[in-house]
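1. quick one, what's the 3D model for this:
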Amino acid sequence: MSVRYLTARLAQQIDEELMGPAGAFSLDQLMELAGLACAQTLAKVYGKDKYPRVLVCCGPGNQGGDGLVAARHLGMFGYQPTIYMPKPGSKDHYKRLQIQCDNMKIPTLPPSSDVEALKRVLGSSDVILDAIFGFSFKGPIRSPFDSTLPLLTESKLPIVSVDIPSGWDVERGNAEGVGLNSDVLVSLTAPKEGVRHFTGRHFLGGRFIPKSLEGKYELNLPHYPGFDQIVELPSAQKL
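-> Below is the predicted model:
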């Protein structure tokens, strides 16, 4: 049986159960596992010899937290990440993740960076990790992100997106045509309905799902090889 694609409501429900009595995970644990899977995906597709400079774009929510964790791991993998947060998160766990990256000497662009500053850092980057919007995103795209996304697209750099490309609706995909056209996607827990027709390389990073929840929601998750935190799924081009 093929892996199950999740609606927004079902994805939220599973997240709540993971952090409730059934899963007993903390938010920090899930972010650490998700961010590690994202870093491993980027490293698998874009080797550091050819793509050492990674621009990690983080939104203010949990998606951005995953990106900060990924930036830290990429630094440990030998990449040269730079963090860009158009609007930094305000919660304590987000601030702790920022400190962890600071302690790794990972540079962060000031939130007030103007368009020219972002263009300059894009010009000296090799690949983008998109951790701006997650599955709870609802349009329209507002400032400051309405100017950020077009610049990422115009850069022509390869883009790895976390869970769903930023600007896509969790169930309707890039129906409005304003989202990123990512080259690689790493879905977390299980893929979302909106990415059924994603044509790039598609990975799953959800090796933290308990067997009880996998069975309850009939997720039909694939086998993860060896000790990898990710597994590649067939893209829409291959279906």
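
2. from here on, just use CA atoms for contacts and neighbour counts.
-> OK.

3. could you measure from the residue lying closest to I141 once chain neighbours are set aside over to F135?
-> Spatial nearest neighbour of I141, chain neighbours left out: G167 (7.0 Å); criterion: CA to CA, 6 or more residues apart in numbering. Distance, G167 to F135, by CA to CA, to the nearest Å: 10 Å.

4. flag every buried residue along stretch 191-206.
-> Across stretch 191-206, burial judged by 16 or more other CA atoms under 10 Å covers 191-195, 198-206.

5. I misspoke; the intended subject was stretch 3-15.
-> Quick answer for stretch 3-15 (16+ other CA under 10 Å): 5-8, 11, 14-15.

6. which of those fall in helices?
-> 8, 11, 14-15 (DSSP state H).

7. quick one, strands of this protein?
-> With DSSP state E as the criterion, the chain has strands at 53-58, 80-84, 108-109, 127-131, 159-162, 184-188, 201-205, 231-233.

8. please provide the structure for the following sequence as well, for comparison with the first:
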Amino acid sequence: MALKTLSGKAAAALDKELMSTGAFSIDQLMELAGLSVSQVVYHVHPPNKGNRILIACGPGNNGGDGLVAARHLRHYGYKPSVYYPKRSKNDLYQRLAKQLEDLEVNFVDDFASAMKSADHIVDAVFGFSFSGEVREPFPSVIKALEETKIPVTSVDAPSSWDIENGPPQSGLGSKFNPAYLVSLTAPKPLVRHFKGRHFVGGRFVSPAIAKNYDFEVPNYQGVDQFAEVGVGGTRKL
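-> Purely as a prediction, here's the structure:
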């Protein structure tokens, strides 16, 4: 199943609409996004394949989704570790970090060292709003993700990729193609360049909002908060 893609501009507008006419709070949307990511990890890498999950979190909403996913993974029986070098002072992010600390989730300072004992990595550094250059301390993280043989699940976008055009043509991030991608709400145009298994997460969009933005809501099964879909969008919105 291939779905239509949602441009970065349309995705930003959709988020605003979800929090206005859709009546969702950012807390709810982040919780549902992080829950879907955690379910995808459980689906592709159950605990019996190795329960040490390393989650790399950026300073924005994508990082917040990663923090939520880490909490759920801890409750599923994994042993998550979190690399979160640029902690936000925003109350929401501080509460998400506190919840992990209360669960005795380990926060690590050295991503490369933490990778040595990881069975799976969640890339929640940059999302659909990323543009420009990768700033410190994340260049070394992107380079490590490019080179690792450990399976990586990226949240909404492989970090360093342009939301419309995919990976950089050269340099940092140009060789990064994670094993799994969880597109939140709807796929973005970059999926045309993605070669792994592709999932859509975030089971909360109403038919009216989906119609307004002219995209399909995937056929979620049972209690799943994700659906596996193809990587080729039919047209860009």
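
9. on that earlier part again, the residue nearest to I141 of structure 1 is in contact with S182, isn't it?
-> No. Counting by CA atoms under 8 Å, G167 of structure 1 does not reach S182; the two are 10.9 Å apart.

10. how far away is the closest residue to L18 of structure 2 other than its chain neighbours from D15 of structure 2?
-> Computed as CA to CA, 6+ apart, the closest residue to L18 of structure 2 that is not its neighbour in sequence is F24, at 5.8 Å. For F24 of structure 2, the distance to D15 of structure 2 (CA to CA) stands at 9 Å.

11. most centrally placed residue in structure 1?
-> V162 (1.7 Å; CA atoms, centre = their mean).

12. map it onto structure 2.
-> In structure 2, V162 of structure 1 lines up with V155, judged by TM-score structural alignment.

13. what's near enough to touch its match?
-> Taking CA atoms under 8 Å, 6 or more residues apart in numbering, we find V155 of structure 2 in contact with 37, 62, 65-66, 122-124, 127, 181-184.

14. by neighbour count, which of these wins?
-> Neighbours here mean other CA atoms under 10 Å. Within the contacts of V155 of structure 2, the largest count is held by V37, at 35 neighbours.

15. how near is that one to K188 of structure 2?
-> Look at V37 of structure 2 and K188 of structure 2: by CA to CA, they are 16 Å apart.

16. any chance you could map the helices in structure 1?
-> 8-18, 27-45, 62-77, 92-103, 115-123, 145-154, 211-216.

17. comparing G167 and S182 of structure 1, which shows the higher neighbour count?
-> G167 (27 against 23).

18. contact partners for that one?
-> By CA under 8 Å, 6+ apart, the neighbours of G167 of structure 1 are 133, 137, 139, 141, 174, 178-180.

19. any idea what S136 of structure 1 aligns with in structure 2?
-> In structure 2, S136 of structure 1 lands on S129 (TM-score structural alignment).

20. any idea how far that match lies from E164 of structure 2?
-> Separation of S129 of structure 2 from E164 of structure 2 (CA to CA): 11 Å.

21. ok, these two, which is more surrounded?
-> A direct count of neighbours by other CA under 10 Å for S129 of structure 2 and E164 places E164 higher, at 18 against 15.

22. you'd agree that one is up against P189?
-> Yes. E164 of structure 2 sits in contact with P189 when judged by CA under 8 Å, with a separation of 5.0 Å.

23. tell me who's in contact with L27 of structure 1.
-> L27 of structure 1 makes contact with M19 under the criterion CA under 8 Å, 6+ apart.

24. counterpart of it over in structure 2?
-> Per TM-score structural alignment, L27 of structure 1 is aligned with I26.

25. now do its match against G201 of structure 2, distance only.
-> I26 of structure 2 is 16 Å from G201 of structure 2, by CA to CA.

26. G34 of structure 2 too?
-> 9 Å.

27. repeat that for G173 of structure 2.
-> In terms of CA to CA, G173 of structure 2 sits 24 Å off from G201 of structure 2.

28. still on that earlier bit, and the two most separated of the buried residues of stretch 191-206 of structure 1?
-> Taking CA to CA as the measure, the buried residues of stretch 191-206 of structure 1 span a maximum distance of 20.3 Å, between T199 and G206.

29. skipping its backbone neighbours, what lies nearest the equivalent of R197 of structure 2 over in structure 1 in space?
-> Applying TM-score structural alignment, one finds that R197 of structure 2 aligns to R201 in structure 1. Spatial nearest neighbour of R201 of structure 1, chain neighbours left out: V184 (4.8 Å); criterion: CA to CA, 6+ apart.

30. what residue in structure 2 is paired with that neighbour?
-> Aligned partner of V184 of structure 1 by TM-score structural alignment: Y180.

31. for that match, what are its contacts?
-> 151-154, 196-199.

32. distance to C57 of structure 2 for the residues you listed - can I get that in a markdown table?
-> As requested, the contacts of Y180 of structure 2 are exported to a markdown table (distance: CA to CA, whole Å):
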| residue | distance to C57 of structure 2 |
| --- | --- |
| P151 | 17 |
| V152 | 13 |
| T153 | 12 |
| S154 | 11 |
| G196 | 21 |
| R197 | 21 |
| H198 | 20 |
| F199 | 20 |
